Structures are given as C-alpha cells and as structure tokens.
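Peer 1: Kindly generate the corresponding structure for this input.
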Amino acid sequence: MINRILFNRTSHIHLMVRVKSEEELVEFLKREKNLQGFENLGGLVSQRLSNLFNAYTKAFNKMYNRKGSLFIPNFNRKLIDSDEYFVRLIAYIHNNPIHHGFTSHPNQWPFSSWHAYVLNKLTRIKKEEALLWFGDVENFKTIHREINVEKCIQLFES
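Peer 2: Below you'll find the model as predicted:
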C-alpha cells in the first residue's frame, strides 16, 4: 500500500515544526560545540531537516530496493505568525489526505498526527500545547470539520 501511495500519487509531506527560541538554540549549539558553518540559525534548522529527509530517503530506498529521490525537490517553510494561521495550518495538514482523495475523513488516514489529538495515545507530539489553541478536543474536531480546505489550499500552497 505504501508503494502505491508514494509512487502513483503526488508524493509530498506536510510537517509543522516548532523551532526553539534563538537563545535555546544557541545554548544547544554551545553544548554540542557545533557552531561552525552556520551564519544564521535558519541555516541550522534547514540543515537538520535536510539531514532528516536524506536519512529517511536512504532507509526507504534500502527497504524497497530502489534508488533516487523520494520527495518533491522543493522544500518550503512558512512562518506561523498568528493564532488563526496556526489553527488553519493544523486543520489543513490533517485534511490534506481528504483533499488528495486518499480518504474521506482524517480518522481513516493512518499516517497523521490527527490520532494523537483525538485519541488518548502516548505520543511525542506536544498535543496539549497545540490543543490550547483550539480550546478542547471537541472544538478541535469541529474546526477540522468546518474548515474551508479550498481556501486553505490557496493560503498554504501558493
């Protein structure tokens, strides 16, 4: 099933990553003694994400005996600068499999953080922090149901 999804459809991934404050990153780099080669912290974050995707691609290619790129080459990042943008982005990410015709409801997509928010499962996702923005789980579900996905596509894919 994974092969069919990744290779017969547009292959892309959406991640929302909270980057620590500049002070926290500088302290981390001092502990790691790894300040060389980065004129700015944005370069550090991009490099770490690049390393993550490269390692994943190598492991996936080895597992499925294939070669080459796994993801669309363009890497985009966008600053979340408002509460509304944050809420819409989470709902957009969880509704993306519906938009692309993989499922008809976020519950049906097994590769999503949706389940971490609506089920009482142990996870490394800081779901309590994110749910504060929605109020509670019921409001989280309501916003996901009522979000205008087409409007979000214009906002996030342009």
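
Peer 1: can we go C-alpha only for contacts and neighbour counts from here?
Peer 2: Will do.

Peer 1: Please go through the chain and pick out the longest helix.
Peer 2: Longest helix of the chain, by residue count under DSSP state H: helix 41-63.

Peer 1: ok, and for that one, which residues are buried?
Peer 2: Judged by neighbour count using 16 or more other Cα atoms under 10 Å, the buried positions of helix 41-63 are L44, T57.

Peer 1: Residues contacting that helix, please?
Peer 2: V19, E22, L25, F38, K67, G68, S69, L70 (Cα atoms under 8 Å, 6 or more residues apart in numbering).

Peer 1: Toward the C-terminus, what is the element adjacent to it?
Peer 2: helix 83-99 (DSSP states H and E).

Peer 1: And for the following helix or strand past that next one, what's in contact with it?
Peer 2: Counting by DSSP H and E, the element after helix 83-99 in chain order, helix or strand, is helix 114-118. Outside helix 114-118, the residues that touch it by Cα under 8 Å, 6+ apart are H94, P106, N107, K121, L122, T123, I125, K127, L131, V137, K141.

Peer 1: before we go on, could you also do this sequence so I can check it against the first one:
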Amino acid sequence: MPSKKIKTPLEPGKVYHIYNRGNNHHRVFFKDSDYSLFLEKLSKYLADYCSIYAYVLIPNHYHLVLRVNDDLEVNELSNQFLKFSLSYTNKINFEESRNGSLFLSHFRRIHVDTEDYLRRLIFYLHHNPTKHEMIKDFKNYPNSSYKSLISDKPTRLARKNVLKLFGTKEEFINYHQVLHNEAIIKKYLFDEGE
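Peer 2: Model (predicted):
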C-alpha cells in the first residue's frame, strides 16, 4: 500500500515539505556544480507554480519547503515536479555515464499545517548538514537556503514570507541559534524502509 507521503495531493495555497533521496541511498549530487544545476532546474520548472521557502541539498537527498500557488489545479505542481526531476536526472545520467532512476520513484510530500511546525521544519532543513556531521556549523553549509534568506542579495526564494513567519531577520537568526527538539517533527520525516 503506497504511503500517505506519496499519495498526498499537492493542493493550491498549501505549504508542503517535499523530500526525496537517491535510490539505495546513493548520491544524487556528484560534484559541486550539480547543486547549482539542481537549483537552476528547480527554478526553471517550479518557480511559476510555487513559492520556495527553504531547501537543503545533501549528497544523497534533498528537502524543500514550498507553498503551492493559489491558482493551480490540484496536483498540477506534481506534474511539474516530475518534469523537474526527469530533467535533472537526464542531465546527471549523461554527465556521469549512468542509466536509470536517480531518485526513489516517488517524491515524499507532507502538508505543513501550522506555523510552529513550519518554523521548526525550516530550522530542521538548515540544521540537516550538521545533523549528518557534514559540517560543524550549518550556517556555513553552501547548499542550503540559510545564507540566501539572511542576505540582501536578490533571490528566487520567498524571503519576505519566511522572515515574516519568524518576525524579523534578527528573530530568524536567533531562532537558528537554538537547537530545537527534533522529536516534535520526527513523525513527519523519512520512514524506515522508504
């Protein structure tokens, strides 16, 4: 029976945690330029369909937080997501001389239904590289949205919406200074065997 995390429809006006990982836990990013390629494809295929609040790209998986545009049909974003995933996979397969699926066959999606959960989730994404012991201080990780959200440089992220959720940029930074209880959102994360 397919998981609710695969079958949940992407409905207009709602916020979702979307994530996926490489088949058999294999890498989905092979070199530094792959992270930029992923973000370029993400912007190309999804920017007109949703607002991207946050992301983190880890060598064998990714997490996104996004809000589906109000004017879309149910699952219209899912169709675009498939195009995005296939485009990225085809480019990586060509560059890495590989064949087949790069990601698990279905991306996971979880409806984010409260502002508290959304704040904790954004922190969780940004803290993910430290959790996986890839870097000591997540604020220095180059493949997450943290630096873009606190920067004044142009971005495709929904920076104003995210910072407003925390109050101000300073409150956003302060929120990220405290280690939050992961157990509160643990039930929403990868299931064993998924």
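
Peer 1: What would you report as the TM-score here?
Peer 2: Here the superposed chains carry a TM-score of 0.76, computed using TM-score structural alignment, normalised by the length of the first structure; 138 aligned residues with a Cα RMSD of 2.4 Å.

Peer 1: ok, K169 of the second structure touching N161?
Peer 2: No. Taking contacts as Cα atoms under 8 Å, K169 of the second structure lies outside contact range of N161: 11.0 Å.

Peer 1: which of the two has more neighbours?
Peer 2: Counted by other Cα atoms under 10 Å, K169 of the second structure and N161 do not tie: K169 has more neighbours, with 18 against 13.

Peer 1: can you list the contacts of helix 114-118 of the first structure in a markdown table and add secondary structure and distance to H12 of the first structure?
Peer 2: Listed next are those as a markdown table, based on DSSP: H, G, I helix; E, B strand; the rest coil; distance: Cα to Cα, whole Å:
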| residue | secondary structure | distance to H12 of the first structure |
| --- | --- | --- |
| H94 | helix | 14 |
| P106 | helix | 17 |
| N107 | helix | 19 |
| K121 | coil | 26 |
| L122 | coil | 26 |
| T123 | coil | 23 |
| I125 | coil | 20 |
| K127 | helix | 23 |
| L131 | helix | 25 |
| V137 | helix | 27 |
| K141 | helix | 24 |
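
Peer 1: Among the residues you listed, which one sits closest to E32 of the first structure?
Peer 2: Nearest to E32 of the first structure, judged by Cα to Cα, of the contacts of helix 114-118 of the first structure is I125 at 24.2 Å.

Peer 1: Looking for the alignment partner of that closest one in the second structure.
Peer 2: Aligning on TM-score structural alignment places I125 of the first structure opposite L157 in the second structure.

Peer 1: Then I80 of the first structure?
Peer 2: Using TM-score structural alignment, the equivalent of I80 of the first structure in the second structure is V112.

Peer 1: circling back to that earlier point, and the contacts of helix 41-63 of the first structure, which of them are buried?
Peer 2: Using 16+ other Cα under 10 Å as the burial test, those include L70 as buried.

Peer 1: Quickly check the contacts of helix 41-63 of the first structure for the two that are furthest apart.
Peer 2: Longest span within these, Cα to Cα: E22 and K67, 37.1 Å.

Peer 1: Where does stretch 90-98 of the first structure end up in the second structure?
Peer 2: Going by TM-score structural alignment: stretch 90-98 of the first structure matches residues 122-130.

Peer 1: For stretch 180-188 of the second structure, give the distance from the opening residue to the closing one.
Peer 2: Terminal residues of stretch 180-188 of the second structure are spaced 15 Å apart (Cα to Cα, to the nearest Å).

Peer 1: What is the burial count for E133 of the second structure?
Peer 2: E133 of the second structure, neighbours per other Cα under 10 Å, totals 10.

Peer 1: oh, I was asking about H105 of the first structure
Peer 2: 15.

Peer 1: May I have the residues that are in contact with it?
Peer 2: By Cα under 8 Å, 6+ apart, the contact set of H105 of the first structure is N95, I98.

Peer 1: That one and K121 of the first structure: what is the separation?
Peer 2: Taking Cα to Cα, one finds H105 of the first structure at 19 Å from K121 of the first structure.
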